[in-house]
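*Asks:* sequence below, structure please.
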Amino acid sequence: MAETPIRFGILGCAGIARKLSRAITISPNSILYAIGSRSLDKAKKFAAENGFPPSAKIYDSYEAVLDDPDVDAVYVPLPTSLHVKWAVLAAEKKKHLLLEKPVALNVAEFDLIIEACEANGVQFMDGTMWMHHPRTAKMSEFLADSQRFGQLTTVHSIFTNAGDEDFLKNDIRVKPELDGLGALGDIGWYCIRSILWAVNYELPKTVTALRGAILNEAGVILACGSSLEWEDRKTSTFYCSFLSNLTIDITVIGTKGTLHIHDFVIPHEEETASFTAASKSGFKEFATGWDPLPSQCVVATDIPQDASMVREFSRLVKSIKEGGSKPENKWPSISRKTQLVLDKVKESIEKGFEPVQVGA
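*Replies:* From the prediction side, this is the model:
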């Protein structure tokens, strides 16, 4: 008997929703079921261009998607300023929630979303796709290997992507009333998540934004960086920017090994992704080279990482819907920690780049 797929509704026709529409179609346990927009014509056009089946429901409002009793889950790619309203309403309508990042404007708003999810027994997950690539699990194995990697000492993460003139003037990510967190929320989110992933989600003690943050005339962050420090003297840095060439790197350094990734958010290829690992490295005599050389690990995937995310989310939803399971709290916990650190970086910038205690 064929597996009953999880039926997805999408709120809005944002550009990233094109990618998730494809992911929902590719994932073996999900189906595009409904799309809602404030414009019926826009919703119809989006459905026609993004592989929605002929049976898909086309609605002229977000509310209509949430009111459809056959929608199991919703993907919400709306501007961050609208997340708390629509995510809470989705949870109250008993719709499982796949929410685009950043999850909220601040952790207080995110807590309202999670309270609604918990009160209504729905699964929450944010849209950080690279977490679901099998490469990530393979890299975690290396970091956990005390013989090859040792004890983590420092992490450095970079995500930059130069926006053109139109982007820097008109994109929602540079508008304070829509996505007021700017580059910090959009691509800094990935840097912060990568650091937390590397340290097994242990929150830092302090966050200190680096001097030299660049803001537009409306006060939205276009480029910034930060250092993080832990009780046991682990350190990390990150930098994110809408003004520099595309770079997506993580370097994780331990007492015995080093991990490098150059495309951690979006792999260069969909079918495979790689990373390099060096263990117990040293210079040859007279520093003529490395011994041993770093090794490259190539990890294949059966479906793209965005579809892997949808598949895992749908699996969790199905286990709740049909198996009586409780929602998995791992994902909201990770999202909250990411949002919390992001908040503290913003606070440090606003306080003149002074250190800020993170807390919990």
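
*Asks:* could you use CA atoms for every contact and neighbour count after this?
*Replies:* Noted.

*Asks:* so what's the residue most central in space within the chain up against?
*Replies:* Centroid-nearest residue in the chain: Thr128, 2.3 Å away (criterion: Cα atoms, centre = their mean). Neighbouring residues of Thr128 by Cα atoms under 8 Å, 6 or more residues apart in numbering: 100-101, 190.

*Asks:* which of those residues has the most neighbours?
*Replies:* Among the contacts of Thr128, the one with the most neighbours (other Cα atoms under 10 Å) is Tyr190, at 27 neighbours.

*Asks:* one more, please, to line up against the first structure:
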Amino acid sequence: MEENQTTLVRFGIMGCATIARKMSRAIKLAPNSTPHAIASRSLEKAKAFATQNELLDEQGKLIKTYGSYVELLDDQEVDAIYMPLPTSLHVEWAVLAASKKKHLLLEKPTALNLAQLDQILEACQVHGVQFMDATMWYHHPRTAMMKQVISNSANFGHIHKITCTSCYPVGSDFLERDIRVDPEFDALGALGDLGWYNIGQILWAVDYKLPTFVTALPAATLNSKGIILACTASFQWEEEPKTTATFHCSFLSSASMDVTVCGSIESVHATDLTIPWQEKTASLFLTSGAKCVNLQSGSNVEAEEVVVETQLPQEALMVQEFALLVKGIKSCDKTWAEISRKTQMVVDAVRNSIDLGYKPVYL
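*Replies:* Just a heads-up that it's a prediction; the model follows:
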């Protein structure tokens, strides 16, 4: 049964960034949402984006287009804003969107630092609007299945080690001109664009318990403007039994999205947790009781592959969950805000560790 038109969350898209193409499709696919308007600093650009991506409203007409962000926020028919603006612009426009009573689906990284994110979250709370950052992998059914495996301590045991990577190789044009390597727009570089995923994955695995301290490992690769192009960091939880974690993010390495969580009994692994290789299927690999044959080679067991199917891509599932929260809102659900806040705290700690010459930063 199709969603009744009156229950659809009407989205305004603020900006025509590349990721907005993927998300505009997700808004169309989610059964409880619809694109309603798009804004750019150029009206012609907004119209071209809407046309090229076939963004139609509830009546099947091309959605509204605006040549300024303020016009979009003043549209009384817009329920929620999807905001893929450069990170340096988030605090200004997110706070204004909240003040206009627009629910907020904000691209990651959420802000340049925790102080800025707190301004955004406070505005959302004061004005009673829902907040969620647009980290898609949380919403895939494989993620829920992996969490179920990890949480079964009787079978999985204590989590001793978490490792993950988020890398993709970029060309010279990206390194010279992309906003993600320009301090005016996205001063966190690869740490914000890619490390955000890894930090979120590590915290997710341990139920968002913050590490005792974070240490960036020598040496991060920075460009001439001080933007992080690649970095590695380790986390330590000092309470017994101890847990450690490491991640590596990079604009310079071959594509990698591995995540491994090692328990004292089992381990679970995904090669593509951030963005599944396939849109409608994703795998996880579970290993239990593995030992080397004859104590020297091979293994006595093979990893069990579990394939998880989904009818909607993870970005559409994210939009669907966000829209459900928006439509059911009485007081804003703070779960996603707290997840974003803890992730931002650890992003800040890694950045601080690099700036301090790779010293530990306690949380």
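
*Asks:* TM value for the aligned chains?
*Replies:* Here the TM-score for the pair of chains, by TM-score structural alignment, normalised by the length of structure 1, is 0.97; 354 aligned residues with a Cα RMSD of 1.0 Å.

*Asks:* among the contacts of Thr128 of structure 1, which are located in helices?
*Replies:* Per DSSP state H, helices hold the following members of these: Tyr190.

*Asks:* among the contacts of Thr128 of structure 1, which recur in structure 2?
*Replies:* Using both residues aligned by TM-score structural alignment, their matches' Cα atoms under 8 Å, structure 2 keeps these contacts from the contacts of Thr128 of structure 1: 100-101, 190.

*Asks:* ok, so of the contacts of Thr128 of structure 1, who is nearest Phe264 of structure 1?
*Replies:* Tyr190 (9.0 Å; Cα to Cα).

*Asks:* what lines up with that closest one in structure 2?
*Replies:* Residue pairing (TM-score structural alignment): Tyr190 of structure 1 is matched to Tyr197 of structure 2.

*Asks:* if I look at that match, how far off is Asn4 of structure 2?
*Replies:* Computed as Cα to Cα, to the nearest Å, the Tyr197 of structure 2 to Asn4 of structure 2 distance reads 35 Å.

*Asks:* and what of Cys124 of structure 2?
*Replies:* 27 Å.

*Asks:* go on, Ala216 of structure 2?
*Replies:* 50 Å.

*Asks:* ok, the two, which is more surrounded?
*Replies:* Neighbour totals were compared for Ala216 of structure 2 and Asn4, and Ala216 leads with 27 against 9 (other Cα under 10 Å).

*Asks:* how about the contacts made by the nearest residue to the match of Tyr190 of structure 1 once chain neighbours are set aside?
*Replies:* Of all residues beyond its chain neighbours, the one nearest Tyr197 of structure 2 is Thr274 (6.9 Å), with distances taken as Cα to Cα, 6 or more residues apart in numbering. Residues in contact with Thr274 of structure 2 (Cα under 8 Å, 6+ apart) are 136-137, 166, 197, 257.

*Asks:* and Glu350 of structure 1, what pairs with it in structure 2?
*Replies:* Under TM-score structural alignment, Glu350 of structure 1 pairs with Asp355 in structure 2.

*Asks:* could you dump the contacts of Thr128 of structure 1 to JSON lines with distance to Lys337 of structure 1?
*Replies:* Shown next, in JSON lines, are the contacts of Thr128 of structure 1 (distance: Cα to Cα, whole Å):
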{"residue": "Glu100", "distance to Lys337 of structure 1": "16"}
{"residue": "Lys101", "distance to Lys337 of structure 1": "13"}
{"residue": "Tyr190", "distance to Lys337 of structure 1": "12"}
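
*Asks:* between the contacts of Thr128 of structure 1, which is nearest Tyr62 of structure 1?
*Replies:* Nearest to Tyr62 of structure 1 among those is Glu100, at 15.6 Å by Cα to Cα.

*Asks:* which stretches of the stretch 51-200 of structure 1 form strands?
*Replies:* Taking DSSP state E, counting those that start in this stretch as the criterion, the stretch 51-200 of structure 1 contains strands spanning 57-59, 73-76, 96-99, 124-126, 152-160.

*Asks:* one step back: the residue nearest to the centre of structure 1 corresponds to which position in structure 2?
*Replies:* Counting by TM-score structural alignment, the partner of Thr128 of structure 1 is Thr135.

*Asks:* likewise for Cys117 of structure 1?
*Replies:* Under the alignment (TM-score structural alignment), Cys117 of structure 1 maps onto Cys124.

*Asks:* touching, that match and Lys100? I think so.
*Replies:* No. Counting by Cα atoms under 8 Å, Cys124 of structure 2 sits too far from Lys100 to count as a contact (10.1 Å).

*Asks:* higher neighbour count, the two?
*Replies:* For Cys124 of structure 2 versus Lys100, the count of surrounding residues by other Cα under 10 Å is larger for Cys124: 26 against 16.

*Asks:* which residues touch that one?
*Replies:* 95, 98-99, 103, 130-131.

*Asks:* against Ala80 of structure 2, how distant is the match of Cys117 of structure 1?
*Replies:* 12 Å.

*Asks:* again, but for Tyr208 of structure 2
*Replies:* Counting by Cα to Cα, the gap from Tyr208 of structure 2 to Ala80 of structure 2 is 27 Å.

*Asks:* tally up the residues packed near the residue nearest to Met129 of structure 1 when sequence neighbours are not counted, please.
*Replies:* Spatial nearest neighbour of Met129 of structure 1, excluding adjacent residues (Cα to Cα, 6+ apart): Asp306 at 5.2 Å. The local packing of Asp306 of structure 1 (other Cα under 10 Å) involves 25 other residues.

*Asks:* my hunch is that Asp306 of structure 1 is in a helix, does that hold up?
*Replies:* Yes. According to DSSP: H, G, I helix; E, B strand; the rest coil, the state of Asp306 of structure 1 is that of a helix.

*Asks:* quick check: closest non-adjacent residue to the counterpart of Asp302 of structure 1 in structure 2.
*Replies:* Mapped onto structure 2 by TM-score structural alignment, Asp302 of structure 1 lines up with Gln311. With Cα to Cα, 6+ apart as the criterion, Gln311 of structure 2 has its nearest non-adjacent residue at 6.0 Å, and that residue is Lys280.
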